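**Q** sequence unknown, structure follows:
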């Protein structure tokens, strides 16, 4: 959060029932993302790490689970911060804008961790000349920014490679891939983005480059492990509902349904009853999970 964002509200804030209500609701949504979705997906990741019965399917299940986990963990954290801020009269900026609906890597980084992206843009990329320089210098600017973005997450090679991985795609999209993506059906460009984002988070989640390479080899059948197995199918069935819920929750579908209902008088009346009830039920469910579960810190506390 930048000082200019909250400068005026540090001196004078407006407190209201509307702000307080919005803040509580937003906080509950964020906490639900963390406890009910991110933590549950994290359990699946631990099971994958501890099992000796790995298959190509299980490698993919683990990769998709972490891709969803890191989103709900960090966006949930951001929702909670925004909600707490609003309770006290602060209007914090959004940090995520449904990044998994993106149709390119460039669009993804306009929607993901926006506070980090804008910081690097304003304090490093633009002072270096941004895109108002020669093509060679522009490529240099992209490589430097994304090298440091990876290094910001940690002084490990997998983070450096992760940052340079995105630099490569941003350069390719700028020069020819973006035109190709625009000519494809939206579903195809969307699948392209999800595929390479999932691969990127395999790099991000590894403890070393050797572990990252092993997991990538496993995903693409290069470790001579079975394509599928009874244990993989068991955990896919056990966590299938959570994966589906997380997949839907990563899209603006529920928001659009809510907005559609708000256009009708009867819909607004139903929402006035349903929303508080759902949030109370979520809090009861979250409390049960927290009492019965173990401590699960936010993933980004590592950085």
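**A** Sure thing, it's come through. Keep in mind it's a predicted model, so treat the numbers as computed, not measured.
**Q** CA only for contacts and neighbour counts going forward, please
**A** Noted.
**Q** For residue 302, grab the count of nearby residues.
**A** 8 (other C-alpha atoms under 10 Å).
**Q** elements contacting the helix ranked longest in the chain?
**A** Looking across the chain with DSSP state H, the single longest helix is helix 56-87. Applying 3 or more C-alpha pairs under 8 Å, 6 or more residues apart in numbering; DSSP states H and E, one finds that helix 56-87 contacts helix 17-32, helix 39-50, helix 186-205, helix 209-219, helix 230-249.
**Q** Comparison target below:
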């Protein structure tokens, strides 16, 4: 079920209303059934795969809590391997097969040519990581094993963030699922604000930009360098508004019932460095890799060469997490290299950095970071390296100051509106920021957003970009 669908516009208010009508002891059942219905709108059979990982990690956590140190580690390894095996089979098996077949032709050894293709279950990467974080936290002694199978299942399957995150931690979400949530008008209003904001980002900005981006990437050799640059700019804001929109809707749906999910974005395009960008972009994933991979490898408390390797490992894995394609691997590797270079430069010029940045330097670094990130998105958006080459060739060879790609003026107005709004929000969430505004201004903004959704939303319901991960 897509957040930007008619079905969801019926599903969300019904689920929220029934949640408050039911006694506290029955709410977990209601939300679990609702989450199953939500998930089964995609491919119903895949709910069995989801419950397989839930059962594995539910039992593993209980056994870990009961066992001595040797057995604890054994159960943790079994849990990680089993859960990751499900992820590997459905997401990476075809990628692995394809590459092994290519190697067999290159180095002349036998490898069976039969390929098995699986349809990737929606949200597999997200709920796999959420489930793993729970088991790891139990192993580390930071979380008690949840004995109630229904509550634990709801932790993994909680419908607002089941498909595309945020990737929650048990210390936040699991604890809240056991708490009684009385109806609060302020929570409902703040939640509805976030849902409206998310739908606006997705349906008005991301989907309209996506129409132009798809045309540019479908035949990049046909466009001038200026058109390609417009395409790169549009994709930067398409992916941001698409994913930020989903996260806002997810957080809003949970907030309406009194649950607080973690923020996933904090004005990432206002970052003045690549490191800062990754502190502001897809926060739930970047902190997951930091806490469970980077710090486990030693983090920055090691020699420089080892620190650099740790960074590369994290970002290569991050690239692979996004997709079974070498373009994602190189995208992750590129960001890893950029972070290493940035870290080394900061070490060399530590005194200058400590003095802070003046306004002009801050603006320059922010623009520079945005340009770098926008160019790396080419690897993320392209289907293969051939498409990447065509984009680069068009940028270099088809140099022209004229735009041969007609862009509707309203697109620029949408972008200007969003950039202005995103800038004034700063580190405030939309619902919190609205609380500080005058009533007349708030309602004018709500009405403007609703009208733009009705008038300018695309006829086709485009799926969210991160659904594929």
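**A** Sure thing, it's come through. Model, not experiment: these values are computed from the prediction.
**Q** Now the TM-score, please.
**A** Taking TM-score structural alignment, normalised by the length of structure 1 as the basis, the two superposed chains have a TM-score of 0.87; 291 aligned residues with a C-alpha RMSD of 2.6 Å.
**Q** Might you report the residue contacts of the residue nearest in space to the middle of structure 1?
**A** Central residue of structure 1 (C-alpha atoms, centre = their mean): residue 71, 2.4 Å from the mean position. With contact taken as C-alpha atoms under 8 Å, 6 or more residues apart in numbering, residue 71 of structure 1 is in contact with residue 38.
**Q** What residue in structure 2 is paired with it?
**A** Under the alignment (TM-score structural alignment), residue 71 of structure 1 pairs with residue 240 in structure 2.
**Q** and its match, how far is that from residue 124 of structure 2?
**A** Residue 240 of structure 2 is 21 Å from residue 124 of structure 2, where distance means C-alpha to C-alpha, to the nearest Å.
**Q** Using CSV, please lay out the helices and strands packed on helix 56-87 of structure 1 together with mean neighbour count and distance to residue 285 of structure 1.
**A** CSV is the format used below for the helices and strands packed on helix 56-87 of structure 1 (neighbours: other C-alpha atoms under 10 Å; distance: least, C-alpha to C-alpha, whole Å):
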stretch, mean neighbour count, distance to residue 285 of structure 1
helix 17-32, 20, 9
helix 39-50, 17, 13
helix 186-205, 18, 28
helix 209-219, 18, 34
helix 230-249, 15, 15
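**Q** Make CSV out of those helices and add distance to residue 2 of structure 1.
**A** Output for these, formatted as CSV (distance: least, C-alpha to C-alpha, whole Å):
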stretch, distance to residue 2 of structure 1
helix 17-32, 20
helix 39-50, 29
helix 186-205, 26
helix 209-219, 34
helix 230-249, 29
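**Q** closest to residue 287 of structure 1 out of those helices?
**A** Taking C-alpha to C-alpha, helix 17-32 is the member of the helices and strands packed on helix 56-87 of structure 1 nearest to residue 287 of structure 1, at 10.1 Å.
**Q** From the contact counts, what lies against that closest one?
**A** helix 56-87, helix 265-292.
**Q** Please work out which of those helices is packed deepest.
**A** Of all those, helix 56-87 has the most neighbours on average by mean count of other C-alpha atoms under 10 Å, namely a mean of 23.
**Q** Can you tell me what residue 200 of structure 2 aligns to in structure 1?
**A** Looking across to structure 1 (by TM-score structural alignment), residue 200 of structure 2 lines up with residue 32.
**Q** An error on my part: the question was meant for residue 283 of structure 2.
**A** In structure 1, residue 283 of structure 2 lands on residue 114 (TM-score structural alignment).
**Q** how about the closest residue in space to its match that isn't next to it in sequence, what does it touch?
**A** Once flanking residues are discounted, residue 114 of structure 1 sits nearest to residue 95: 4.9 Å by C-alpha to C-alpha, 6 or more residues apart in numbering. Contact analysis of residue 95 of structure 1 by C-alpha under 8 Å, 6+ apart lists 75, 78, 111-115.
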